[in-house]
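Student: Below is the sequence, then the predicted model.
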Amino acid sequence: MDSNTPPSSSAAAGSADPSAARRNSKRPKYSRFTQQELPACKPILTPGWVISSFMLVSIVFIPIGVASLLASHNVVEIVDRYDTVCIPESARNDKVNYIQSPGDKTCTRNITVTKHMKKPIYLYYQLDNFYQNHRRYVKSRSDAQLRSNGSADDVSSCEPEDKSNGQPIVPCGLIAWSLFNDTYDFSRNGQQLSLNKKGISWKSDREHKFGKNVFPRNFQNGSLIGGGSLNSSLPLSEQEDLIVWMRTAALPTFRKLYGKIEDDLQANDVIMVTLENRYNTYSFNGKKKLVLSTASWLGGKNDFLGIAYLTVGGLCLFLAMVFTILYLVKPRQLGDPSYLSWNRNPGWQ
């Protein structure tokens, strides 16, 4: 072959710079992370580890569940439903008309204390079948207006309770408009029991969500009154009944704190409650209840947490016992190759 013959194309390709091929490759740069070569913990779930884990969970959860149930059972709680009994016999066929008509709605209830109740005794009102989580209801408020006096005209999200007589309502919206307005007075043996209504709302709400310079204005001045009125001389940050009510509930049955009784109540004490039955729950078949309750380190009376801990702890204890019995009755070698499918079925193809 002539030495001057030009090289073929294949020869030219083979003599190309290898660094150019590497530059044109789509293969990612090597790293231990992308190739999953980093050190890793790969625990082996041996019978001993599994049984020990279940036993540890049961040892921790069962005592917590027992302590939670005991704390809940030590809470003294008295619940008195009054929405029906506080309607006169003559008006029980038309409760809505009775509650909407003007006049005295005073009602007296006698509550007998079943066990000794240590102060402070928390007083709640409970409403049933009241959907505070309804989308239109929850949106009908103005947080900017509640915080700042300069945002009094910000009522765009408060319909239909945004303005009255052409002037903005402060506080506006359906939540504030439907403020709970039943009232309670308590006496024991003819002596008035003091009710502390300070500190019943969240501190963060008082300091950050309700302004100290925002005062009620033009509130409940419409043709239809939804609930309670507000003291126009007090800023919203000091009107704690409103603050408690404005923190809407997630469920249709809820309790809201009304006040605290700062006296001990003895067993068999008869508490006379003088209440004003004014809040209309009859239009939507709602219920009203008065709740007196003490508190424990866990809070109020609620067995759910204790039952949940006991259920999980009991289930883990049961599984630990079952696995222990199986391990003792029919043990097997860890990683026994005889259990592989091709060893158990030699003729398998």
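Tutor: Good, I have the coordinates.
Student: From here on, just use CA atoms for contacts and neighbour counts.
Tutor: OK.
Student: What helix or strand is the closest residue to residue 79 other than its chain neighbours located in?
Tutor: Leaving aside its chain neighbours, residue 79 sits nearest to residue 291 (4.6 Å; criterion: Cα to Cα, 6 or more residues apart in numbering). Using DSSP states H and E, residue 291 maps to strand 287-293.
Student: Do you have the strands of the stretch 151-300 of the chain handy? List them.
Tutor: According to DSSP state E, counting those that start in this stretch, the stretch 151-300 of the chain carries its strands in the segments 163-164, 167-168, 183-188, 191-193, 195-196, 254-261, 270-276, 287-293.
Student: Next one for the comparison:
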Amino acid sequence: MEMMPQYDLSRMPENTALKQQTLPAHQLDLSASVVLSIFFATGGFCLCMGIILLLSAKSTREIEGDVYMYYKLYGFYQNLYRYILSRSNSQLVGKDIWDVKNCSPFQLSHNGTPIIPCGAVANSMFNDTITLSYNLNSSINIEVPMLKSGLTWWTDKYVKFRNPRAGDLASAFAGSAKPPHWAKPIYELDTDDPGNNGFINEDLIVWMRTAAFPTFKKLYRRLNRVHNFVDGLPAGNYSFNISYNFPVTVFQGEKSVVLSTLTWIGGGGLFLGLTYTVTGALTLLASFAILAIYLMLKRNRKCFL
């Protein structure tokens, strides 16, 4: 006598459309004309946006209104994989300031003391001091007032970078060592402004947001529109006084200072405009290639019939 198999009904899926895989489905069946229209529209949009963005970036004025000072580095690769990973986010957020396990080769000082902030990114922080002077006449120079706040993204300043809560900064960081290339410890980055000291120092935060390309500029200061500079930088002669601390010859690079205003898309960078322009141009070329192939196949089909 043949035995019927026994089934455990408790293990069977429920009789619902989702669990029984009987949900309705729809498959797109786009015609060649629809696909070509999408390609041409996308390419035209990207190309137009790229041209607009490039023209906007070129239109940044040099001396009026809100003026921003940037430092620009050439040939500095912040996008190297090992360089990017050489940091401690738990340390920078104030959660565990002694966490240096991911900071090779800048974890410990020569005597075994934990480095704060640790890692290659923090150790290579840009540390030139730049001041701008307005030459009122041949004998009088006025230092242009610059603000060192308002340089970072809000999420960086108030979420990703936080100081430890216990006590003052000197006590909180006691027993640590400064990065080898730093001239002062983390708790002395800005002793004049407690809101800009330690991990929440804006120069540090700006540097720690790594750049994607070897040539980049980062915001250093912004104009304080007071006294003679209420309307921006007046026409005239200016001079820079730069304390040279950040070496560039070791990586065969260059550095410069940029003064610029902002456009509706932000700074005067060309990257976004070039990206849109190249994408639009390539999409249009692909569209014409697809159109040519489609017309050729359509003609061959007619000849065959």
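Tutor: Sure thing, it's come through. Values in this document were obtained by computation on a predicted structure and should not be read as measured data.
Student: what TM-score do we get after superposing?
Tutor: Superposed pair, TM-score by TM-score structural alignment, normalised by the length of the second structure: 0.68. Supporting alignment: 269 aligned residues with a Cα RMSD of 4.2 Å.
Student: With respect to residue 16 of the first structure, which of the strands of the stretch 151-300 of the first structure lies nearest?
Tutor: strand 254-261 (79.5 Å; Cα to Cα).
Student: ok, and the closest non-adjacent residue to residue 36 of the second structure?
Tutor: Closest to residue 36 of the second structure by Cα to Cα, 6+ apart is residue 287, at 6.3 Å.
Student: mind checking how far the one you found is from residue 221 of the second structure?
Tutor: 45 Å (Cα to Cα, to the nearest Å).
Student: next one: residue 162 of the second structure
Tutor: According to Cα to Cα, residue 162 of the second structure and residue 221 of the second structure sit 21 Å apart.
Student: Who has more neighbours out of the two?
Tutor: residue 221 (23 against 19; other Cα atoms under 10 Å).
Student: Aligned to that one, what sits in the first structure?
Tutor: In the first structure, the residue matched to residue 221 of the second structure (TM-score structural alignment) is residue 259.
Student: dump the residue contacts of the spatially closest residue to its match that is not a sequence neighbour.
Tutor: Computed as Cα to Cα, 6+ apart, the closest residue to residue 259 of the first structure that is not its neighbour in sequence is residue 197, at 4.6 Å. Going by Cα atoms under 8 Å, 6 or more residues apart in numbering, residue 197 of the first structure touches 240, 258, 259, 260.
Student: Map residue 197 of the first structure onto the second structure.
Tutor: Applying TM-score structural alignment, one finds that residue 197 of the first structure aligns to residue 148 in the second structure.
Student: Show me where the second structure has its helices.
Tutor: Assigned by DSSP state H, the second structure shows helices spanning 32-58, 81-85, 89-92, 120-123, 154-155, 169-172, 202-208, 271-304.
Student: Residue 247 of the second structure and residue 161 of the second structure: what is the separation?
Tutor: Distance, residue 247 of the second structure to residue 161 of the second structure, by Cα to Cα: 27 Å.
Student: Equivalent analysis for residue 222 of the second structure, please.
Tutor: 21 Å.
Student: distance of the most centrally placed residue in the first structure from residue 138 of the first structure?
Tutor: In the first structure, the C-alpha nearest the mean C-alpha coordinate belongs to residue 250, at 6.9 Å (Cα atoms, centre = their mean). Distance of residue 250 of the first structure to residue 138 of the first structure, computed by Cα to Cα: 10 Å.
Student: list residues touching both of those two?
Tutor: residue 132.
Student: tell me the contacts of the aligned partner of the residue nearest to residue 79 of the first structure in the second structure?
Tutor: Matched to the second structure by TM-score structural alignment, residue 291 of the first structure sits across from residue 258. By Cα under 8 Å, 6+ apart, the residues touching residue 258 of the second structure are 69, 70, 71, 72.
Student: Ranking by neighbours, what's the top pick from the residues you listed?
Tutor: residue 69 (22 neighbours).
Student: Now the residue in the first structure that that one lines up against: closest residue in space, sequence neighbours ignored.
Tutor: Under the alignment (TM-score structural alignment), residue 69 of the second structure maps onto residue 123 of the first structure. Leaving out its chain neighbours, the residue that sits closest to residue 123 of the first structure by Cα to Cα, 6+ apart is residue 292, at 4.8 Å.
Student: Contacts only, for residue 235 of the first structure.
Tutor: Counted by Cα under 8 Å, 6+ apart, residue 235 of the first structure has contacts 211, 212, 213, 214, 215, 216.
Student: hmm, I was thinking of residue 176 of the second structure
Tutor: Contacts of residue 176 of the second structure (Cα under 8 Å, 6+ apart): 113, 114, 115, 116.
Student: Number of residues surrounding the aligned residue in the first structure for the last one?
Tutor: Residue 116 of the second structure is assigned residue 170 in the first structure as its aligned equivalent, the criterion being TM-score structural alignment. Neighbour count for residue 170 of the first structure, taken as other Cα under 10 Å: 29.
Student: quick one: residue 170 of the first structure and residue 230 of the first structure, what's the gap?
Tutor: 10 Å.
Student: ok, now residue 175 of the first structure?
Tutor: In terms of Cα to Cα, residue 175 of the first structure sits 14 Å off from residue 230 of the first structure.
Student: Look at the two and report which has more neighbours.
Tutor: Counted by other Cα under 10 Å, residue 175 of the first structure and residue 230 do not tie: residue 175 has more neighbours, with 24 against 19.
Student: From residue 46 of the first structure, how far off is that one?
Tutor: Going from residue 175 of the first structure to residue 46 of the first structure by Cα to Cα gives 58 Å.
Student: okay but the match of residue 116 of the second structure is in contact with residue 210, surely?
Tutor: No - Residue 170 of the first structure is not in contact with residue 210 according to Cα atoms under 8 Å; the separation is 11.6 Å.
Student: tell me, what's touching the two both at once?
Tutor: With contacts defined as Cα under 8 Å, 6+ apart, the residues shared by residue 170 of the first structure and residue 210 are residue 146.
Student: With distance to residue 101 of the second structure as new columns, can the contacts of residue 176 of the second structure be given to me in TSV?
Tutor: Shown next, in TSV, are the contacts of residue 176 of the second structure (distance: Cα to Cα, whole Å):
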residue	distance to residue 101 of the second structure
113	13
114	10
115	11
116	12
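Student: All good on my end, thank you.
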